[in-house]
Each structure stands twice: as structure tokens, then as C-alpha cells.
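Asker: What follows is a protein structure lacking sequence information:
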């Protein structure tokens, strides 16, 4: 018998709840939000533990390995490239996501998959990405075992979004995402189980970019890494 799937709902309407514990959190140090700081951090990672590893599972999908890229553009303020998924997709339609997807048999590893998928989705060529390293795997409620890959990109690239997968591409300043005061924790009781996630709503010139779910979870782990 299949496990129940989540119904359609608006994540913006799910109540915001207090952060767990009494830990006082601070923004990631500005020196770490630079290309040099990130290179040094990945070269000698500090001891740290990811906050989020596995979402509560729903459905009976066979676990599938996937990879996403955190493409950090080297502007005056580092910015992260994100996508808005097309509304007609079967999975996570209309949601904000990191470019990426399932590992193919021809991919050498998760890094290769993240670079290939990013090129296919938004047109950024693998050769333009300076790969810094990977973050711990993140398992989604739909049984995707996702490896987040972090990379730097020089400005001047041309985007070519694939309309079959991507409705929009935009950037969010990394310092905004790495400030825990912009992280909201949500909880929703559905069929006797409490589901929790983070959101990071961003005002993009008057347009709300509602970053939540697995994307926000991986960014929360990135924050934990940068603030370790």
C-alpha cells in the first residue's frame, strides 16, 4: 500500500513557529562570504554538524541520487543563482530551486551531475564553475538523496533557461541567505504527523521569492557550515 502524499497547499499559509532550542544565532562572518573566504573554508573545513539531514518521508518512491549546484556569482556581494521551476512539472512545480537533478549513468559523480544539470537547465557551462566542494547529503521527503555542490562563477555568463523546466532565473545576495534572522521555521500537523521546514522569503524588487522546503534546508546547512 502506498504511503499518503501531501495535498496541495500554500506554504506561505503554514504557521511560523519558534526556532528550536535557546541557541543564539548570528549572521555568517563577512570574511567567509567572499571568494577567498570560501576557498579557505572548503580547503580546511571546520568541525560542524548539518542541522537538517532527512525530511519525513511521504510516498513510496524508490530512493534516487541527485545533485544540485549552489552557483555563487562573484559580484561585489556574492549572490546565489536560483530558479523558479515551471508550473507544469510533475515534481515541485512552481517552486524555487537550486539547479540540478538526478544522476545519470554517464555522470562520473555528483559534481559532474550538478554541472551537467545546471548547463541543461539554465545554460551555465561547466567550465565557468570553480567547484569548491560539497555539503552533506540531504534526503527529501520524496526520497531524493541530494548532494549539494558549491561553486563560484565569474560574472559575464549568459543564461539560457530551458523552458521545459525553468520559468525564471534570479539571484539572491548570499549575505541575506546566510543571516538567520531571515530564516523562518514552519510546522504543519497533517494526518497525525508534524512536518517542519524553513523558509527564506526574499523581496526581489517588489516580487516575493518564497524560498522554502528542501532548498531552504540545504541553505540552512550551508549557513551552519559557514558559521561553524
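Answerer: Okay, I see it. Not measured: the values here are computed from a predicted model.
Asker: okay, CA-based contacts and neighbour counts for the rest of this
Answerer: Fine.
Asker: Give me the contacts around stretch 164-171.
Answerer: 79-87, 89, 121-122, 161 (CA atoms under 8 Å, 6 or more residues apart in numbering).
Asker: what's the strand ranked longest in the chain packed up against?
Answerer: With residue count as the measure and DSSP state E as the assignment, the chain has strand 193-204 as its longest strand. In this structure, strand 193-204 makes packing contacts with strand 184-190, strand 207-212, helix 213-226, judged by 3 or more CA pairs under 8 Å, 6 or more residues apart in numbering; DSSP states H and E.
Asker: hang on, the earlier thing: can you tell me which of the contacts of stretch 164-171 end up in strands?
Answerer: Reading strands off the contacts of stretch 164-171 with DSSP E, I get 79-85.
Asker: Alongside the first one, take a look at this:
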């Protein structure tokens, strides 16, 4: 570790150690309650902090041809399969499949509180470090684009705002943290807000 990494790792460590429960797509929508008796499916996403140059996060733009969440900005990740070692294993496997990131290159730092989605998933954000050059290989048919966003941008609470749109007959509110041409919102925006709050608490 060089001297420049130490403050960053300290802030990431503070975010990972911060006490508190998880987040939910229902947080900003008090008039919408989670379904009673729901059974959530487990998932993991990789919050990869890339240290090649100024610290950044690796995000994907989902293919417009996908049935679920087409064209949206997301972390690499997906549901936990039986062969996975929980959400961490799922996040590493999906990152390898979706963007060609070898799991052995990722140094896992820990996990953030899980986030419940309106689609019935409990998503665990897995924070890891990636050092040195990396050329992503987007998974054909699933990932339209892989890009990096400055870590300072998406961990600055002042960059976030709350917006809303109609969904299933009612107005739903959510966090957004736009960057350039990328509209980062929904579950990804909420998980980033959790990270931002933890690193600035």
C-alpha cells in the first residue's frame, strides 16, 4: 500500500464498519409497503474500486435487449447460485462473466448492508479493490457498456438528488447521482448513497 491509498482505505473501512440496517427501494416511498410474507432471493454485486489512476468505480450499462432493467446502470452482479459462496461468490462470478474481471484480481474488503429491491431481491454490495490496468470484456447480449466513474463523484452526498416517476400506478421516488451521459439511479443509486454516507460519516 502506498501513502496515497491509506486515507482512502480508512474511509472505505469506516463505511464497511458503520453500524445500521440495510436499505430498500421502499425507503423514499412510505406509502408503499413491502409485500407481507415475501421471500427475498439473495444476490451480490461487486463494488470494484479501481486504483489504476484516480480511484474510480466500475459500472455497467445493461443491454437494451434485456427483459429486466434494460439500459440501466448497474454494478456487475446477480443472484446467488447454489455453487456460489454466498453473495461474495456470486458477485465475483458475475463480474468475471459480465465484464471479464478475474476473481483473483479482486481484494475483498467487506460488504455493505444489504439492499431490498421491489423485484424481490436482497442485494449485498461486495466492496473490493482492483489494482493496475484492466481492460473489460462486456458479456455479449447482456452488457452494452462498461465504464468507470470517479469515486469522489459518487461518494459525495451533495451529488445526489431525489427524483421520481410513475411505476405501477403510483409515483415512486429514488436517489440519482448522474455523471456525464450516465443516469445512475434506483437500487444502484441507493447503494452508492449508503457508501457515500458511510465514507463521509
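Answerer: Thanks, I have it. Quick caveat, the model's predicted, so the values are computed rather than measured.
Asker: how about CSV for the ones in strands among the contacts of stretch 164-171 of the first structure, with neighbour count and distance to residue 65 of the first structure added?
Answerer: As requested, these are exported to CSV (neighbours: other CA atoms under 10 Å; distance: CA to CA, whole Å):
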residue, neighbour count, distance to residue 65 of the first structure
79, 23, 27
80, 22, 23
81, 21, 22
82, 23, 20
83, 21, 20
84, 22, 21
85, 24, 19
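Asker: want to throw those residues into JSON lines with distance to residue 46 of the first structure?
Answerer: Shown next, in JSON lines, are those (distance: CA to CA, whole Å):
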{"residue": "79", "distance to residue 46 of the first structure": "23"}
{"residue": "80", "distance to residue 46 of the first structure": "22"}
{"residue": "81", "distance to residue 46 of the first structure": "25"}
{"residue": "82", "distance to residue 46 of the first structure": "27"}
{"residue": "83", "distance to residue 46 of the first structure": "30"}
{"residue": "84", "distance to residue 46 of the first structure": "32"}
{"residue": "85", "distance to residue 46 of the first structure": "34"}
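Asker: if we can go back for a sec, among the contacts of stretch 164-171 of the first structure, which two are most distant?
Answerer: Pairwise distances among the contacts of stretch 164-171 of the first structure were taken by CA to CA; the largest, 26.3 Å, belongs to 79 and 89.
Asker: what's near enough to touch the equivalent of residue 188 of the second structure over in the first structure?
Answerer: Under the alignment (TM-score structural alignment), residue 188 of the second structure maps onto residue 215 of the first structure. The contact partners of residue 215 of the first structure, by CA under 8 Å, 6+ apart, come to 96-98.
Asker: for the first structure, what spans make up the strands?
Answerer: Using DSSP E, strands in the first structure cover 16-17, 64-73, 79-85, 96-97, 100-102, 129-134, 138-139, 144-153, 166-173, 184-190, 193-204, 207-212.
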